[in-house]
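>>> using only what follows, build the 3D model:
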Amino acid sequence: MALPFPNTDTTSTVIEDLHTFDPEAAISNQTESVCGTNFSVNETEKSDFQLSPSGDFFRGIGGIDKNTGQFNWSKVPWFELFNQQTQDLINKHPSITDALKATGFQKVTDIWRNTIQESGELTAVSSEFGSLNYAEVEQITKTLAHNLRSFDSEPLLKAGDKVLLPFPSTPELLVAMIGVIDAGLTPVPILFTLDETKLLSAMENALKLTGAKMVMGMGLPSCVSAMQALKEKNSELHFVVGELAAAQKVKTVGLTFKSVLGRFLGKVSPVPEGFHSLYSMCQHCNHKQELITPKSSLLEPAIVLLTSGTTGKSKAIELTHEQLLILSIQLKIDILGNPEVQLSKNPHIYFPLPLGHAFGAGVSLVLTPSVQGHIILVTNPRDPKSLIQPLKSGHPEVLMGVAKIYDVLIKKVPDELTRLYANTPPSLVVSGAAAMPEVTRNNVERHLHTKVREGFGMSETGIASALQVQNNPKQGYIPMAGNTYCILDSNQADQFTEGFNPFDLLTDGEGDLMLAGNVSSHYLQQEDKTQETFIKDKFGRQWVRTGDTAKQIGEKGEFEIIGRNKEIIIVNGANYNPDEIDNTIKGHPRISESMVFRLPKDLSDQAGSDLTVLLIKISGNVALSDEDVQGFMRGNHAHEAVIPREGCIIRLPKNVMFPQTDTAKPKRVHMTNEIIRMLEEQGEEGKVDTNKLQSIVEKILSVQFG
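Below you'll find the predicted structure:
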């Protein structure tokens, strides 16, 4: 029995910046759950759920009694928009937590066990290098879990310890996550890159946030070198590496695999001294006494997800077993209950994104086994051939991706895509992360003959929290069963603090989108960020401030996302910290002051990708070219996606003050909003004309801050 640590002697292909895809995108409904609030139904309480008369817009907070704070998931105004299966489940159980209890599941891997018992022969996961069925996944992960539980190297591991997993998007990562969870430990996937410096930085930051005790990674030279550098700094860490000689074939449970390792570099590193072999830990039981007893509480962490990993300064969020199991119920009833989505017994799920992010964790760990699916991975989504090959060979009926992926497919292989799905369109096409531009949506639907359905969520909101209305995506979003939302007046944002009354801050127009239900409660090791994002109301209910501006557009509570009010710059679904970008220009001998902020590329799609705008003050009298600024930023390892393009580098006189608060914090959001306002006043719509930015910024700053 062995992992598909596939080996090949083929030449390397670039996966270097897979981490640029950052599809970003759960609360227990019981008193002692993650949210610390009671979402169950109490029929004896006086109720005022603010249900609207027919034909009037709903006003209030869906399903929450404004007097008692009680939540009733059958009283949400969008109840009728759920499919029949979802409505039946809601009518059967007083809360989604009760629905979870009825399953008997205690940890997320129980979903896998259930599918293994029913259909172990079905394929569970594959990539361009091979596949594993559910029974094989069970055998491999069971062996790995035993060896981890009986791991007797000092210092000893204990239940709940974190394990960093720097893997590319391969079957190995999925198997590692399941095995670590079954061992009673907590996996922390790390977005993989062949850049040793970036990978080491990401691991160091994750180690700081999580206090991990083990690093289990792929045996590529860059990864092994980064792990060795980490070992030199921390001798208490345990290291496990996946290794095999190049071009060696490994026989496993009747299947032969070639290694992704050889695919990328033609060779892999041997297991360094002091490291443990992942291959051996997956193949051979050591039969030692197990030293770890996994905890059985639903409220124990199942996985730690890292956000904004491209900056190397991620935030870490624990998701509990309860949260992921609730997500499995939400996704299963939504997809299988949709009469227009007819899935086969073992539906092929195309997933060309990293498994290390929230989107990937949700699809691989939760959705795939919930529908007895077969997840098809693409290790190098930047290669159009790699993107199209799984579609040609497997003809997947469920496509999961982001706008950028669909754009590449449409632009590079439109005829082939149309031909593949001309007679048998996919049953479900889902897009996550950044909002899909209208032109992309139209192209995808024309070529695939299936409506695109977008999901909304983030690591902080239990991965997925709202979906576009079934069969009519343009109708807007509704929260998934057991969740709710409110839109608060952005002008009263200073009142979004602990103990606030959300009913006092509601707005009928655009405002801050807040989500409750299947959400998390805190970041690890970052109390200041926790207070900004996770806020409990007067009823004790946990809300997440998403950083998005939204507006209700339907009489049943449907809403649309207008744009983002956060400072984070998002390009193709990847999050970038403006401070990190700004730091790459610091130290330039000719630049005395700088400031970075976001601006949507397209005014008609303000929730989509951003431009990076850079304000600078130049010392001396000699001109400074855009190329010089861009080159300096590249030299300081700025990601290419966020280096400001022509027209976005704004030069300002020395006597003009940059906009800042009383505490000297840059007013980035203010600048974004002011530029949008002035462009719209000039009648601009669609893609931003960057040639106008210099004069607009000068006008804003001279009038308000000159």
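>>> make it CA atoms for all contacts and neighbour counts henceforth
OK.
>>> which stretches in the stretch 201-350 of the chain count as helices?
221-233, 260-265, 278-283, 321-336 (DSSP state H, counting those that start in this stretch).
>>> assign D98 to helix, strand or coil.
Under DSSP: H, G, I helix; E, B strand; the rest coil, the three-state class of D98 is helix.
>>> any idea how far it is from H146?
According to CA to CA, to the nearest Å, D98 stands 32 Å off from H146.
>>> between these two, which is the more surrounded one?
H146 (25 against 15; other CA atoms under 10 Å).
>>> coming back round to it: and of the helices of the stretch 201-350 of the chain, who's closest to I650?
Closest approach to I650 among the helices of the stretch 201-350 of the chain is made by helix 221-233 (37.9 Å; CA to CA).
>>> which elements pack onto the closest one?
Packing partners of helix 221-233 (3 or more CA pairs under 8 Å, 6 or more residues apart in numbering; DSSP states H and E): helix 196-210, strand 214-218, strand 238-242.
>>> now the ones you listed in TSV, with distance to P473?
Output for those, formatted as TSV (distance: least, CA to CA, whole Å):
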stretch	distance to P473
helix 196-210	37
strand 214-218	40
strand 238-242	43
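>>> and those: which comes nearest Y576?
Smallest distance to Y576 across the helices and strands packed on helix 221-233 (CA to CA): 14.0 Å, for helix 196-210.
>>> what comes up buried for the closest one?
By neighbour count on 16 or more other CA atoms under 10 Å, the buried set for helix 196-210 is 196, 198-207, 209-210.
>>> those strands in the stretch 301-450 of the chain, which residues are they?
Remark: strands assigned in the stretch 301-450 of the chain by DSSP state E, counting those that start in this stretch are 301-307, 315-320, 348-351, 374-377, 398-402, 428-432.
>>> let's compare: structure for the following, please.
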Amino acid sequence: MSQHATAPLVSGPALQGLEDYATVTDVFATSVERFADKPAFSCMGQVLRYRDVDRLAADFAAWLQHETELEPGDRIAIQLPNLLQFPVAVFGALRAGLVVVNTNPLYTEREMHHQFVDSGAKAIVILANMADKLERVIDKTEICHVVVTEIGDLHGLPRRALINFAVRHVKKLVPRYSLPGALGFRDVLARGAKRQYQPVERDRDDIAALQYTGGTTGVAKGTMLTHRNLVANMLQARAVISDVLGEGCETVIAPLPVYHIYTFTVNCLFLMETGNHSVLIPNPRDIDGFVKTLRKIHFTGFVGLNTLFNALCNRDDFRALDFSSLKLTISGGMALTKAAAKRWEEVTGCPVTEGYGMTETSPIVSFNPPAAIQLGTIGKPVPGTSVKVIDADGNDLPLGEAGELCVQGPQVMKGYWNRPEDTAKTLDAQGWVRTGDIAVLQEDGYIRIVDRKKDMIIVSGFNVYPNEIEDVVAGHPDVIEAAAIGVPDEDSGEAIKLFVVARNESLDAATLRSWCKKELAGYKVPKFVEFRDELPKTNVGKVLRRELRDA
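The predicted model follows:
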């Protein structure tokens, strides 16, 4: 990667407060002291206050220290959906000096095996619902301590018993499993409560989490995120959001999975540091239940992404909710279409503030200032962050030209776990990480993502970016969502194929092409259109263009 002293950079302001905390556990301790009696996390009506999370996390840490042989730096996999057990396990593990390996609860056995072996995890906290999968792979891993929890474990009686009975025996969501030596989460906490937690010294450059990339373009890699990375990104989030959200008085909905770096940083770190309340939604795909939960809460913030905004705004019961308290909606994880943003604002009265990030940057790189949102951009670099764009040969490009976006800042990862070659391809000696996204840096400091580098379509020598097409198509009143890919074509090299989920069965390909011709140059108009009931997505809601191409 070329490094010119005169490289045209766009940088955020200086980052304040980075030296105030050495580790994530320092942040947690300060928050508990300041906001002990404030609600920290709630789920299905059960609330944990900051002092509750502190006590339970200390119990878990004490069990790890006294009843296992795990040492600081060892890895522990946490495979949980959005439940109260998640922050307890995470902060308990970090207080014991362990490295958290966030693991997707929807993983297949193959994916679990890869992540556990690759990370060298020696312990796991897992939901009973997927313990049968662990049974089939554990002998091929280094895992020697298994803690199994059920959905209602941190609820009081009799609700705990009712929830767990219904999940296991009525809904039959817990397949039979045999894990000799496994302990229940409540048992572990009870044992830890009889022990004394001993504080552990950790350095800001020690790894706090191994956050695995989605693995959609090859083998999933463990991103080494240090305490400094996570603390920096938490402070960066505070710097750009604190003008809208105050301290100790906000209630923010968390429907996206907390094991994903987006929600992990925003809800488990930033909102915790500011003493606010995160409402964990275990299954946002249960839209009926999700909306019923929202009906009971005066929420002031909402963390979501494009597909979820679309799904909610299409429902009459959601549109009937009281949004008078809502003052911040954050979008990340995937590109936000203008149509979805406008619809959300029409329904809720709250504009959507889009940010941008990636696992390798903890994740936040840029954010739209809530008071000066530019739809169609990903905002400006957050404090302490510099960005630039480069061409295919690594040469720096001027403002206004499209090239691969590169990022430098304190939130940039240490590297990929045990993958020095992959690290070298992505991260250079000066700390610049190549994002793989094609972007334009505007004169006003805002950044516009043109598209993923690998998703670019070349039609008769012209570069075509799927995001542009999808944004135009999503503006059609009869379209719920759309995805564009390139397919081989004898005449033009590649042709554009469009996949559409329509809300009106009478919508046809000709109508969509006419719509596109009004907004796009001729070579950008889709040649093929296929209607589908749904589009393939990752567990965090990103449309999988790769699956559409493979099909």
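>>> output the helices of the stretch 201-350 of the first structure in TSV, with distance to T533 of the first structure and mean neighbour count appended to each entry.
Listed next are the helices of the stretch 201-350 of the first structure as TSV, based on distance: least, CA to CA, whole Å; neighbours: other CA atoms under 10 Å:
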stretch	distance to T533 of the first structure	mean neighbour count
helix 221-233	31	19
helix 260-265	39	25
helix 278-283	38	21
helix 321-336	18	24
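>>> want to throw those helices into CSV with distance to Q85 of the first structure?
Below are the helices of the stretch 201-350 of the first structure laid out as CSV (distance: least, CA to CA, whole Å):
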stretch, distance to Q85 of the first structure
helix 221-233, 46
helix 260-265, 41
helix 278-283, 39
helix 321-336, 6
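>>> which of those sits closest to P187 of the first structure?
Closest approach to P187 of the first structure among the helices of the stretch 201-350 of the first structure (CA to CA): helix 321-336, 12.3 Å.
>>> off-centre distance for the closest one?
16 Å (CA atoms, centre = their mean, to the nearest Å).
>>> which stretches of the stretch 551-700 of the first structure form helices?
Taking DSSP H, counting those that start in this stretch as the criterion, the stretch 551-700 of the first structure carries its helices at 578-583, 626-635, 668-681, 693-704.
>>> out of those, nearest to Q50 of the first structure?
Per CA to CA, nearest to Q50 of the first structure of the helices of the stretch 551-700 of the first structure: helix 668-681, 33.0 Å.
>>> and that closest one, what's buried?
Burial within helix 668-681 of the first structure, assessed by neighbour count using 16+ other CA under 10 Å, is assigned to R668, V669, M671, T672, I675, I676, L679.
>>> what lines up with V163 of the first structure in the second structure?
Using TM-score structural alignment, the equivalent of V163 of the first structure in the second structure is I76.
>>> after the helix or strand where that match lies, which helix or strand is next?
Assigned by DSSP states H and E, I76 of the second structure belongs to strand 75-79. For strand 75-79 of the second structure, the following helix or strand on the C-terminal side (DSSP H and E) is helix 85-95.
>>> which part of the first structure matches that next one?
On the basis of TM-score structural alignment, helix 85-95 of the second structure is assigned to residues 172-182 in the first structure.
>>> packing partners of the strand holding I76 of the second structure?
Contact partners of strand 75-79 of the second structure among helices and strands, from 3+ CA pairs under 8 Å, 6+ apart: helix 85-95, strand 99-102, strand 123-127.
>>> what's the closest of those to I438 of the second structure?
Short answer: strand 99-102, nearest of these by CA to CA, at 28.2 Å.
>>> in a markdown table, list the helices and strands packed on strand 75-79 of the second structure along with mean neighbour count and distance to Y262 of the second structure.
Formatted as a markdown table, these follow (neighbours: other CA atoms under 10 Å; distance: least, CA to CA, whole Å):
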| stretch | mean neighbour count | distance to Y262 of the second structure |
| --- | --- | --- |
| helix 85-95 | 25 | 15 |
| strand 99-102 | 26 | 12 |
| strand 123-127 | 23 | 21 |
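>>> and I151 of the second structure, which of those is closest to it?
Going by CA to CA, the one of those nearest I151 of the second structure is strand 123-127, 7.3 Å.
>>> one step back: looking at the helices and strands packed on helix 221-233 of the first structure, which is closest to V304 of the first structure?
Closest among these, using CA to CA: helix 196-210, at 8.2 Å.
>>> contacts for stretch 384-394 of the second structure next, please.
The contact list for stretch 384-394 of the second structure, computed with CA atoms under 8 Å, 6 or more residues apart in numbering, reads 1-2, 7-15, 236, 365, 381, 396-398, 402-410, 438-441.
>>> now swap in stretch 117-127 of the first structure and tell me
Against stretch 117-127 of the first structure from outside (CA under 8 Å, 6+ apart): 131-137, 170-171, 346, 368-369, 372-379.
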